[in-house]
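Peer 1: sequence unknown, structure follows:
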């Protein structure tokens, strides 16, 4: 039941040893710290503390009401119960461990490593001032990597979410036709999520995906009517066993009598496909995020197309935007995220968007995992533009090309 947490705790101990950090201390209440689902999988109702040391000790300090769940998880070497004074128990524990430094979940740039509130930070410093004279450091360097580098079980779950997403896409595409609104197209996904017994990976509910004919932005579907000759973007995610996919597809609604798309649209799709290829070929351990982004970005510029307006890709895992390294440009708004190095086990999207002034717009988003010498596609690549026809026979023949 706690297989992922066991894998993550092992990663944690390795990281603490590598960085020479004696202790990681997680102070939480009501599961308040965002790292809790990943690291322990068990929250606390009352104030509690999780401690991991570089020697491999795993301790849980909690109230008696929380002890049973923590003991049954079998994640900890010792579950220490207090009877009303966490402060006393924490001081005794820190005195026994006698760390030179303590990592806390405080971070300026990474919100997923910033779970310790200002008030709890002040309480902690005051509580330990008589027993700890060492240095408090940020957990960001290793917590970001622990979240970013997926374990075998995590990759299996992401891949499962990807396959469910692709099945839903294929069935939904057979039901689309010109004359429907963005919202009506989005509603098709709801029925398929219910059929697969999954929810949207963005908000963990049976909510609509992004469907965009016009007014391209990060928004829900509206009442715009789809006409023959339109390009429509779909951006969709599902959650499976706590992990998510993130796949976007752009489709073209054929005009009556058409069997192919107009040449400018065909050329734009070809450029997007090649930009994804170039980004993917750059991806291997040791390469920096901005170098991957540059491969796609510079290709568009060489064709006379506009620059991508955001990052080429991001990490996925427990969330659609899973923090960590970004496949993005060295823009101030992205901070240090594009400077991080790719490592084996990281899972990314690749989505070099293309928005042209003539109304042609494309988002094709693939999911990949970094391997020891490159990447492996978790999603089936969209190698051809998906065509939707009100002539069901034509549409079904085209859709046979889409992988199951």
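Peer 2: Nice, thanks for sending it over. Computed from a prediction, not measured in an experiment: that's the story for all the values here.
Peer 1: For the rest of this, base every contact and every neighbour count on C-alpha atoms.
Peer 2: Noted.
Peer 1: For the residue of the chain positioned farthest from its centre, which three-state class applies?
Peer 2: Most distant residue from the mean C-alpha position of the chain: residue 257, 41.2 Å away (C-alpha atoms, centre = their mean). Classification of residue 257 by DSSP: H, G, I helix; E, B strand; the rest coil places it in coil.
Peer 1: let's bring in a second model and compare:
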């Protein structure tokens, strides 16, 4: 068991240990330039062809523009588009050929990025869409993926008017072969490269470390949930990282009944509380983490948690470990989730509504297989039937839910793990025991 001491006299002093905004730190692993440009190029060259093959897509077209750009813009190099530009990726055996139709304003920058095989500069009239449609009509072969989807918002970047305008320029044989890019995007984004996993590993270590540091500064009957959140916000500013999800709800700190996805409040932390921190950071403005850590506030006469709290923790932690043991290439997310549900039922937990886990990487709830679907009263999503692949990264929980005054309390032992050739491994050391906070 991990014990904390009384390190500060008032909750206000929690923030003194952190430096002002934007100050650099000697041990910051994310001080240097972003590796994203090189990683993006590698992903396009190596992972995109594999994804297109699995999705049985021959050509992928993305329309980029200013102000309301496609969600995938940074992944394909059109994040700086102003006037409409069209990016086309064609599968040629095991390789990709990319062609860009762009107005002259962005052409120089695109050439300097050196991500694409061909940059075709077009006049604003008739424009990039007309030139790109002519190219596709002349080079038509196989299925053409476009970014519209009912189930995957990241693959749904093409507006209705854009779709209508572009398809009006295509010949009927091409139109007949148009498909949603959702399967292609799923296959591509769900797999992270070894370099990306190394980045996520460092970010996960930092995330978990800060959560433990935050607990060490809790003073029972004085510190509030929001004080803990403020400490973590200050650490983020100190290291120059940002929020993994909506800032108002990151971190979620909860020493009372379950609040779900919610902001921290001014509730004072009391002896007997089980505290949850759900926290994630974004590094290099590209990759995110999602990790939870739990603590128990000892009563003045306690040296260890009550037997029931200890049992709840043990069951939740063991559920997390069981999930890791079954995660491997080929198993579905539904099968993974069912392992935990059976364990919870055997050990008396209330029914937990949340999925066991979700993909994480570019956003907190990323594209990829869902580790869920076996809950009571809830139909599995389509992604729960998808097989896990090497390079999938998940944030996933080991659960236990019970009734407390004012509602329910859930321990959700959330760790990050990556699927490997032989199974799965944690990205950082998992939490083995409840963190204990003394009230003396």
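Peer 2: Structure's in. What do you need? For clarity, every value in this text was computed on a predicted model and none was experimentally measured.
Peer 1: how close does the alignment partner in structure 2 of the residue farthest from the centre of structure 1 sit to residue 198 of structure 2?
Peer 2: The alignment partner of residue 257 of structure 1 in structure 2, by TM-score structural alignment, is residue 301. Separation of residue 301 of structure 2 from residue 198 of structure 2 (C-alpha to C-alpha, to the nearest Å): 44 Å.
Peer 1: so the helix ranked longest in structure 1 corresponds to what in structure 2?
Peer 2: If you go by DSSP state H, structure 1 has its longest helix at helix 152-173. Taken onto structure 2 by TM-score structural alignment, helix 152-173 of structure 1 occupies residues 194-215 there.
Peer 1: returning to that earlier point: which secondary structure elements does the longest helix of structure 1 contact?
Peer 2: The elements that helix 152-173 of structure 1 packs onto, with contact taken as 3 or more C-alpha pairs under 8 Å, 6 or more residues apart in numbering; DSSP states H and E, are helix 3-19, helix 182-196, strand 238-240, strand 243-244.
Peer 1: and of those, who's closest to residue 119 of structure 1?
Peer 2: Nearest of those to residue 119 of structure 1, taken as C-alpha to C-alpha: helix 3-19 at 25.8 Å.
Peer 1: Give me the mean deviation of the very next helix or strand once past the closest one from structure 2.
Peer 2: Sequence order places strand 23-28 as the next helix or strand after helix 3-19 of structure 1, per DSSP states H and E. For strand 23-28 of structure 1, the mean distance from the matching residues in structure 2 following superposition reads 0.9 Å, by mean C-alpha distance after the TM-score superposition for structure 1.
Peer 1: what range in structure 2 matches strand 23-28 of structure 1?
Peer 2: With TM-score structural alignment as the criterion, strand 23-28 of structure 1 aligns to 59-64.
Peer 1: repeat for stretch 276-287 of structure 1
Peer 2: Residue span in structure 2 matched to stretch 276-287 of structure 1, by TM-score structural alignment: 320-331.
Peer 1: Give me the residues contacting the matching stretch.
Peer 2: Contacting residues not belonging to stretch 320-331 of structure 2 are listed as 336-337, 339-340, 387-390, 396-399, 413-414, 417, 419-425 [C-alpha atoms under 8 Å, 6 or more residues apart in numbering].
Peer 1: again, only this time at 6 Å
Peer 2: Outside stretch 320-331 of structure 2, the residues within contact range by C-alpha atoms under 6 Å, 6 or more residues apart in numbering are 387, 388, 389, 397, 398, 423, 424.
Peer 1: and what of stretch 99-117 of structure 2?
Peer 2: Applying C-alpha under 6 Å, 6+ apart, the contact partners of stretch 99-117 of structure 2 are 85, 86, 87, 88, 98, 118, 119, 120, 121, 122, 123, 128.
Peer 1: rerun that using 7 Å as the cut-off
Peer 2: Here stretch 99-117 of structure 2 makes contact (C-alpha atoms under 7 Å, 6 or more residues apart in numbering) with 41, 81, 83, 85-89, 97-98, 118-124, 128, 132.
Peer 1: Sitting in strands, which of those do you find?
Peer 2: Among the contacts of stretch 99-117 of structure 2, the residues falling in strands (DSSP state E) are 85, 86, 87, 88, 89, 97, 98, 118, 119, 120, 121.
Peer 1: Superpose on structure 2 and give me the mean offset of the longest helix of structure 1.
Peer 2: Helix 152-173 of structure 1 sits 1.6 Å off on average (mean C-alpha distance after the TM-score superposition for structure 1).
Peer 1: That helix: which residues count as buried?
Peer 2: 154-155, 157-166, 168-169, 172-173 (16 or more other C-alpha atoms under 10 Å).
Peer 1: what angle separates it from helix 182-196?
Peer 2: If you take axes from the mean of the first three to the mean of the last three C-alpha atoms, to 10 degrees, helix 152-173 of structure 1 sits at 130 degrees to helix 182-196.
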